[in-house]
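[1] quick one, fold the following:
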Amino acid sequence: MTTIYPILSLMYADFLERIRRYSFFITIALAAIIVYWFLPPASASYVTLGLGNYRGEYNSAWIGTAVALFTSTLLLLPAFFLVKNTVERDQQTGVGQILATTPLKKFAYTFGKFLSNFACLLVMIGVMFVTAIIMQLVRMEDKQLDIWALLQPFLTISLPAMAVVAALAIFFEVIPRLRGGLGNILYFILWIVMSIIFLNARPSFDLYGISPTLSSMESTLQQVDPGYVRGHFTIGIRPIKGHVQLFHWNGVPWNAVLLTERLVWILIAIGIALLASIFFTRFDPAREKTREYSKRQEKQEAQAALIETPAEVTPAPSFTPVTLTPITERGKLPSINRLFIAEVHLLCKGLPLWWYIIAAGLWLAGLLVPLTLAQGIFLPLAWIWPLLIWSGLGNRESRYNTGQIVFSTVRPLTYQLPVTWLTGIMITLLTGSGVGIHLLYSGQWSACLAWLTGVLFIPSLALALGCASGTTKLFEIIYLLIWYFGGLSHIAQLDFMGATSASISAGIPGYYLIAVIPLLALAFLGRRRQLYI
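    Have a look, this model is predicted:
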């Protein structure tokens, strides 16, 4: 009882703090809105959950399962970023240092934070459940509402998946190197790998719950259409030719074996949360083997070794009053070259030698490989490599609490902010210039304009989101999604860099070029708000 009470108290306090944030409500509201798009009417020219041209009738079982699968697949990415901030917040606010002085055990802290993460994601599941009820009443393909048939998929499919995400979030946070942008990138890669495995290979034991669901759907459909060939499963968005064909499906017949498999994922989540306590350092900087701390410690030890005890006490120096130079009404602007160099130094500070070697390799590959390969593969790779550099634009002062120093300089809004934007453009220009030179040499003028759009759009997006949010996370999430689906997966509507000829011929990069103007306006307003906080 003495252990359970601190865990529940920590979970309850952290849960209340999170659900009062605007970001929490915005994320859940956006997810609920997307559900409307995820359940299109029968007259739509696309399906989001279907088997070939077939889709289940919108009864309680199909709608509940569709929304539950949407929650356990596509929402796993934003759900992770929604809850991955609790340990970092305790460290920044000083609460962690206070907790470190208490008898609270490490496993109690990590498990309490895991329960807090899980409680927040349970709220998201609850909102999705209510949205599913509303959507059945909106579509009206089946007027009979079966609450249990709607609720069952959320308990068996969504709940175990969200439990694993809640555990992974706390596990990534207790490891110092995975707490920031590197951890965000690694989880994004993990989500892509899991999606490829569970959606394509479809193993019997999968986190998403697709295997038992798909098996039941296909068995029912083959009774309706014996000529249906298994394997034509879609979750996402896929255009169809003609009208969608409906069939009646009563849901997955969950048995003891299937329920045990879903329960195992919950036990795995609990095991990950308990494993996180082994790596938890109780906010002790001496145990967090980060690069910055090691260098700082070595410097302090070197300085301490040079200090020698004086042989005799020297008299205190005498001070004479001095008169300072009066401050003129308008300060002198610093040299733009020096300011630009200083911004570049801050952006690239701490990058290891291998980072520059890989960047040079991507640049050389973009210049030498065939043009189609350079546009479709190496340009996206070149413009994901500096992600952690771009993510620092506009929010470095907020993260390191240096705003009062930096913003006290001359014209921080109309002078320093544009220089920061230019440094981001320089990074984008240099990393992608291999492909740019290749396009220019080949006379691909439309592709060159699309490439120039990427040069301007990426730092503008980073600066705008950094100034508006004061953190790196928002840019990392949004840019990773746009980069993956547009640059790498070649979805034309999200291809801002012209990685495919389809986006260039449709003029898609032009829309992103126009978007640079409102992004810069957002950066201006966000920085102005930072000045007067």
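[2] only C-alpha atoms from now on, for both contacts and neighbour counts.
    Fine.
[3] residues contacting whichever strand or helix holds R262, please?
    According to DSSP states H and E, R262 maps onto helix 256-279. Residues from elsewhere that reach helix 256-279 (Cα atoms under 8 Å, 6 or more residues apart in numbering): 106-107, 109-111, 114, 156-157, 160-161, 163-168, 170-171, 174-175, 205, 207, 209, 212.
[4] among those, name the ones in strands.
    Residues from the contacts of helix 256-279 lying in strands, with DSSP state E as the criterion: none.
[5] what about the helices in the stretch 251-400 of the chain?
    Assigned by DSSP state H, counting those that start in this stretch, the helices in the stretch 251-400 of the chain fall at 256-279, 291-306, 336-348, 353-368, 371-373, 379-382, 387-390, 396-399.
[6] relative to R21, which of those helices is closest?
    Proximity to R21 (Cα to Cα) singles out helix 396-399 among these, at 18.3 Å.
[7] another sequence for comparison is provided below:
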Amino acid sequence: MADMEGIQRLTALLRADVLQRLRAPRVWALLAVLSGAAWFCFPPASSTYMILGVGGIYRGQYGSAWIGMALAMLCIWLSLLGFYAVRGSLARDIDTRVWQLLAATPMPRAVYLLGKWCGNLLVLLIVLAGATVAGLAAQLVRSEDRAIDLIELAKPLLLLALPLLSLTAMCALLFDLLPWLRRTAGNALFLVLWVATLAVTQQGLQSEQQRAGTRWPGDPFGVSVFDRTAHERLARQYAVDAAPGFCLACGMANKQPRMLDWHGWQPTAREAAGRATWLGVALGAVVLMASLLDWAAAQAGPPARGSATGAGYSLRWLDRLLQPLRGTAFGNVLALELQLALRQRRLWWWLSLMAAWAVQLLAKPGVAALALVAAWVLSLDLFARSGLREHGQGMGAVVFGASGAARRVGCARWLMLVLVGVLCGLPLLVRFGIGNAPLALAALAVILSLASWGLALGALTRSAHAFELLVCALAYLAIDGAPALNVAASPALTGAVHVALLPLSALILWRTWPGGRHA
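    Below you'll find the model as predicted:
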């Protein structure tokens, strides 16, 4: 009887949790993006590209087995994007004290967390189901093999995709549970961990041990399983002994793809055990988290000094600096926005900013530009969450109720973000404004873009995750020398791109900011 009651509680919690998540626009946006990506994973044979291939020229015939394998590899990206789509449910229960009500019921902690984990996983599987429908449609349209074999389609999805998505669902729960990972820091850290794990996995495929055939079948993405199968079929069908490496989004120029016989897929027992191990790791971690639930809920007490919602530091020098703005209504709002933003910064933020300032002032242009990117990332929570303040606190009707208030607050908040961006790069702007004007102008263009897109994406998605993921990805590319945020790589190109995108962000803000079209 007790077991049946536990199952009923779990089922009821899961149903309510999934229905609530499916109301979020970001889930449907992810479903649309991944379904579209699934369609483009299977271009016609005449295309000059392929999404999943081996050696840049070999791919499987578009049958059910290859469709399933390609979708399982597409889940590498779903494991990243899906994390940002599903996280937040547990954090919301803790922040709103809903957990205190649930804790008073007979529901065990482990059952509650299992329900949350299953909710995360089910949402990811719904997104994968949409991508699968798109993949099957591509199979029928491309007509390379119109016979649909649901078993061969499902095998890679269950063996490769399911364990990976279960890990993503577990990580979303863990990052919601730990207080210091619930917001921007956790979003940035997950991207770093995802990139590092993928890099280690790819490096492992190039090792001598992998080339000798003694592959470790337990990498979380399942890439080694696909890699082994593809190279075995290459050796059998085309007598290719060397391992040319698999690729995602392979460029083919004017070459025609060469087909691999991929009508079925039989994983080894060792590979199946490795995949089951990852599924067990995810499930076991969720059960172990139950012992931390009460502690995590207790950490959501009154805000600490300097926290994002507390009173923060006094910063009397800031009051004196902002005093000239107090003469007008708009200036007063701007001063309040700056005080609210800067007083919440913790001591470590100011120390880190000073370190970034020193690098900007003394280092070579390339290193100084990376220090500027680091300073912007330090302030990522401000850029991503400033447009969500009233939405999260339920104060929109009060703040924007007066005539012209929405426009006044929106403009003041945008200007506040611009000034914070300038503060992050003040030494670089002064230094290169004198000796390297194109670089300084490019930095100003990026600052305007960060402020505009931070507010626009926040107002559009009602979430900080999209902008945080975008900036973290661009910061990673900046380290590799890409000019998106690295103003030293190509100042003219960087500035031109960001300036060109400003009208689009302004249009989104006009359409989505509270009262924007009527202010």
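[8] about what we covered before: so which of the helices of the stretch 251-400 of the first structure is the most surrounded?
    Comparing the helices of the stretch 251-400 of the first structure by mean neighbour count (mean count of other Cα atoms under 10 Å), helix 379-382 comes out on top with a mean of 24.
[9] now the helix holding R262 of the first structure, how far from the centre of its chain.
    In terms of Cα atoms, centre = their mean, to the nearest Å, the centre of helix 256-279 of the first structure is set 24 Å apart from its chain centre.
[10] and it, which stretch of the second structure?
    Per the alignment by TM-score structural alignment, helix 256-279 of the first structure matches residues 269-292 in the second structure.
[11] so what touches stretch 481-495 of the first structure?
    For stretch 481-495 of the first structure, the surrounding residues in contact (Cα under 8 Å, 6+ apart) are 376-377, 380, 384, 496-500, 502-503, 508-509.
[12] check contacts around the aligned partner of L114 of the second structure in the first structure.
    Using TM-score structural alignment as the criterion, L114 of the second structure maps onto F111 of the first structure. Residues near F111 of the first structure by Cα under 8 Å, 6+ apart: I7, A273, L274, S277.
[13] what about the closest residue to the first one other than its chain neighbours, neighbour count?
    It stands for I7 of the first structure. Residue nearest to I7 of the first structure in three dimensions, not counting chain neighbours: G112, with 4.6 Å by Cα to Cα, 6 or more residues apart in numbering. By other Cα atoms under 10 Å, the residues close to G112 of the first structure number 26.
[14] my guess is G112 of the first structure contacts L8. True?
    Yes: between G112 of the first structure and L8 a contact is recorded at 6.4 Å, counting by Cα atoms under 8 Å.
[15] picking that back up, what's the closest of the helices of the stretch 251-400 of the first structure to G181 of the first structure?
    Closest of the helices of the stretch 251-400 of the first structure to G181 of the first structure is helix 387-390, at 6.2 Å (criterion: Cα to Cα).
[16] in the second structure, what stretch matches the closest one?
    Counting by TM-score structural alignment, helix 387-390 of the first structure corresponds to 380-383 in the second structure.
[17] could you dump the helices of the stretch 251-400 of the first structure to TSV with distance to D225 of the first structure?
    Shown next, in TSV, are those (distance: least, Cα to Cα, whole Å):
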stretch	distance to D225 of the first structure
helix 256-279	26
helix 291-306	62
helix 336-348	60
helix 353-368	49
helix 371-373	42
helix 379-382	43
helix 387-390	49
helix 396-399	59
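[18] and V410 of the first structure, which of the ones you listed is closest to it?
    Closest to V410 of the first structure of these is helix 336-348 (Cα to Cα; 11.7 Å).
[19] now that closest one, how far from the chain's geometric center?
    That offset, for helix 336-348 of the first structure, works out to 27 Å (Cα atoms, centre = their mean).
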